[in-house]
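S.K.: predicted model and sequence below, questions to follow.
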Amino acid sequence: MKLLREPLLHFLLLGGLIFAVLFDEEAPGTASVENQILIEAAEVERMAAA
């Protein structure tokens, strides 16, 4: 039970918890609608003409 008193163990557990909370993302390749950029054909034509 001496292992439970180790500061390194506490540091690693808290670090893992913080990482899991902050970087909880969806699977790669699945973007939600609010994260997508929509470019319409008129915008593409305008950029091509410039």
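M.R.: Noted; the coordinates are in hand.
S.K.: use CA for all of it now, contacts and neighbours both
M.R.: Will do.
S.K.: so which strand or helix has residue 47?
M.R.: Of the helices and strands defined by DSSP states H and E, residue 47 is found in helix 41-49.
S.K.: pull out the buried residues from that helix.
M.R.: Of the residues in helix 41-49, none are scored as buried under the neighbour-count criterion (16 or more other Cα atoms under 10 Å).
S.K.: try this one next to it:
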Amino acid sequence: MYQSNQKLWKIVKEQGEYYYEIKLAGEIVDRIRIDEPALHYLKEKQALC
């Protein structure tokens, strides 16, 4: 069971691309590339540097 305050995902940048990185029990289980419309939205909302 995971604590409710445990963050299971984060945004990472690798080789010029942004990804959602999903972790469970400290292990990376999936990485999903963020497409251009989503990237624009995240930058607009200042979720990215």
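M.R.: Received it, and whenever you're ready, just let me know what you need. Quick caveat: nothing in here was measured; it's all calculated off a predicted structure.
S.K.: tm score of chain vs chain?
M.R.: The TM-score (TM-score structural alignment, normalised by the length of the second structure) is 0.26; 16 aligned residues with a Cα RMSD of 2.2 Å.
S.K.: hang on, the earlier thing: now for the helix holding residue 47 of the first structure, which elements pack on it?
M.R.: In terms of contacts (3 or more Cα pairs under 8 Å, 6 or more residues apart in numbering; DSSP states H and E), helix 41-49 of the first structure is packed against no helix or strand at all.
S.K.: which element is residue 41 of the second structure on?
M.R.: helix 36-44.
S.K.: quick check: buried residues in that helix?
M.R.: Judged by neighbour count using 16+ other Cα under 10 Å, the buried positions of helix 36-44 of the second structure are residue 39.
S.K.: also stretch 18-34 of the second structure?
M.R.: Judged by neighbour count (16+ other Cα under 10 Å), stretch 18-34 of the second structure contains these buried residues: 18-19, 21-22, 31, 34.
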